[in-house]
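Student: only the shape, not the letters, is given here:
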């Protein structure tokens, strides 16, 4: 049917859903067990929202349902591609995925702690950095006492590894 014969009100609104955290094409979607638990909890919340949609206004309900379904589609793709990394199997003396790393950064007096996690679990305010971040990349395979250097435009940032832990 020609678009000329479709009423304006019958046009289906395409939901605008923000993309999930960036995971480059071809990169394995590593997650910690905590990260997987968070993804599954998010899925349950979206399913609950879907079940509780108000049916008074059919048009608003359909738009809300399309939005939730679009978010679920992105989330389900992440869950299906997730590969849980067992932290107990990681080498204790080397930084790998899931490690909580204690670092002395440059001339700072106070050490900082960061955990290397999956892209969906990353949250710098909680000390969790994505395994694909530049900082994580320079830290991987380092050991206590090693220094990692992150080359920035105006300076090099030096990270001295003080501790490595895999307990959450």
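Tutor: Right, received. Where do you want to start? The structure presented is a predicted model; accordingly, all values stated were derived computationally and were not measured.
Student: make it CA atoms for all contacts and neighbour counts henceforth
Tutor: Fine.
Student: wasn't residue 109 part of a strand?
Tutor: No. The assignment for residue 109 by DSSP: H, G, I helix; E, B strand; the rest coil gives coil, which leaves it out of any strand.
Student: quickly note the distance from it to residue 143.
Tutor: Separation of residue 109 from residue 143 (CA to CA, to the nearest Å): 20 Å.
Student: distance from the longest strand along the chain to the middle of the chain?
Tutor: Ranked by residue count, the top strand of the chain under DSSP state E comes out as strand 156-165. Between the mean C-alpha location of strand 156-165 and the chain-wide mean there is a distance of 23 Å, by CA atoms, centre = their mean, to the nearest Å.
Student: if we can go back for a sec, ok, residue 109 and residue 143, which is more surrounded?
Tutor: residue 143 (20 against 8; other CA atoms under 10 Å).
Student: just to confirm, which helix or strand has residue 144 in it?
Tutor: Under the criterion of DSSP states H and E, residue 144 resides outside all helices and strands.
Student: that one contacts residue 165, correct?
Tutor: No. Distance between residue 144 and residue 165: 10.5 Å, which falls outside the contact criterion (CA atoms under 8 Å).
Student: comparison target, given below:
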């Protein structure tokens, strides 16, 4: 399986979630199952079935996170000499040349993308257009509404 790029912040977030699932959530669910079993007949015990459902979801999420981390290529953008180019992990400020609207995006892995927090997937059309470009370059991005031209105002590696 190919390695999936992941920023250090994204990896740390997944590791923290995994730790909480294993050390807090899992023991709480085991305790809830034990308590529900103590109430007797399991066939009609809603608490037992709810706890088992939570356990199934939790174990599935643990497996999913462990798989993501094992297939991740964790990239520390601060250690890469990008020579002023847009690379994975870079934070880029761009300006729409038509509307003059400025936005800032960090280019991250697919699992980390969150447009509301200004993080776009490395596979998105905007990120693909920006990769390898430098400050003051103009890039054209094909969108559903047509082509949009952006100028790269700044690139930061944080």
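Tutor: That came through fine. Since the model is a prediction, treat every value here as computed from it, not as a measurement.
Student: quick one: TM-score?
Tutor: Between these two chains, after superposing, the TM-score reads 0.82 (TM-score structural alignment, normalised by the length of structure 2); 142 aligned residues with a CA RMSD of 1.6 Å.
Student: list the buried residues for stretch 31-42 of structure 1?
Tutor: The neighbour-count criterion (16 or more other CA atoms under 10 Å) identifies 31-33, 35-36, 39 as the buried residues of stretch 31-42 of structure 1.
Student: read off where that stretch ends up in structure 2.
Tutor: Here stretch 31-42 of structure 1 aligns to structure 2 at residues 6-17, judged by TM-score structural alignment.
Student: any residues touching the matching stretch, and which ones?
Tutor: Stretch 6-17 of structure 2 is contacted from outside by 65, 69, 72-77, 89, 108-109, 112, using CA atoms under 8 Å, 6 or more residues apart in numbering.
Student: mean deviation, that stretch versus structure 1?
Tutor: Overlaying structure 1 shows stretch 6-17 of structure 2 at a mean distance of 0.7 Å from the equivalent residues (mean CA distance after the TM-score superposition for structure 1).
Student: what's the answer for stretch 58-70 of structure 2, then?
Tutor: Taking mean CA distance after the TM-score superposition for structure 1, the mean distance separating stretch 58-70 of structure 2 from the aligned residues in structure 1 is 0.9 Å.
Student: which part of structure 1 lines up with that stretch?
Tutor: Under TM-score structural alignment, the counterpart of stretch 58-70 of structure 2 in structure 1 spans residues 68-80.
Student: what comes up buried for that stretch?
Tutor: Of the residues in stretch 68-80 of structure 1, those scored as buried under the neighbour-count criterion (16+ other CA under 10 Å) are 68-72, 75, 78-79.
Student: cool, and stretch 155-168 of structure 1?
Tutor: Taking 16+ other CA under 10 Å as the basis for neighbour counts, the residues of stretch 155-168 of structure 1 that come out buried are 158-166.
Student: which residue in structure 1 aligns with residue 111 of structure 2?
Tutor: In structure 1, the residue matched to residue 111 of structure 2 (TM-score structural alignment) is residue 120.
Student: and if you look at residue 150 of structure 2?
Tutor: In structure 1, the residue paired with residue 150 of structure 2 is residue 159, using TM-score structural alignment.
Student: you'd agree that match is up against residue 151?
Tutor: No. Between residue 159 of structure 1 and residue 151 there is no contact under CA under 8 Å: 11.2 Å.
Student: what segments of structure 2 are helices?
Tutor: For structure 2, the helices defined by DSSP state H occupy 8-20, 26-38, 46-70, 125-130.
Student: so what touches the shortest one?
Tutor: Judged by CA under 8 Å, 6+ apart, the contacts made with helix 125-130 of structure 2 from elsewhere in the structure are 86, 107, 120-122, 139-143.
Student: show only the entries of these found in strands.
Tutor: Secondary structure defined by DSSP E assigns 107, 120-121, 139-143 of those to strands.
Student: now do stretch 104-118 of structure 1: distance from first to last residue.
Tutor: Using CA to CA, the end-to-end distance of stretch 104-118 of structure 1 comes out at 23 Å.
Student: make that stretch 21-32 of structure 2, sorry
Tutor: Distance between the two ends of stretch 21-32 of structure 2: 15 Å, counting by CA to CA.
Student: in that stretch, what's buried?
Tutor: Buried residues in stretch 21-32 of structure 2, counting neighbours by 16+ other CA under 10 Å, are found at 21, 25-26, 29, 32.
Student: do the same with stretch 107-122 of structure 2
Tutor: Using 16+ other CA under 10 Å as the test for burial, stretch 107-122 of structure 2 gives 107-110, 112-113, 119-122.
Student: and which of these is nearest residue 38 of structure 2?
Tutor: Of all those, residue 112 has the smallest distance to residue 38 of structure 2: 41.5 Å, by CA to CA.
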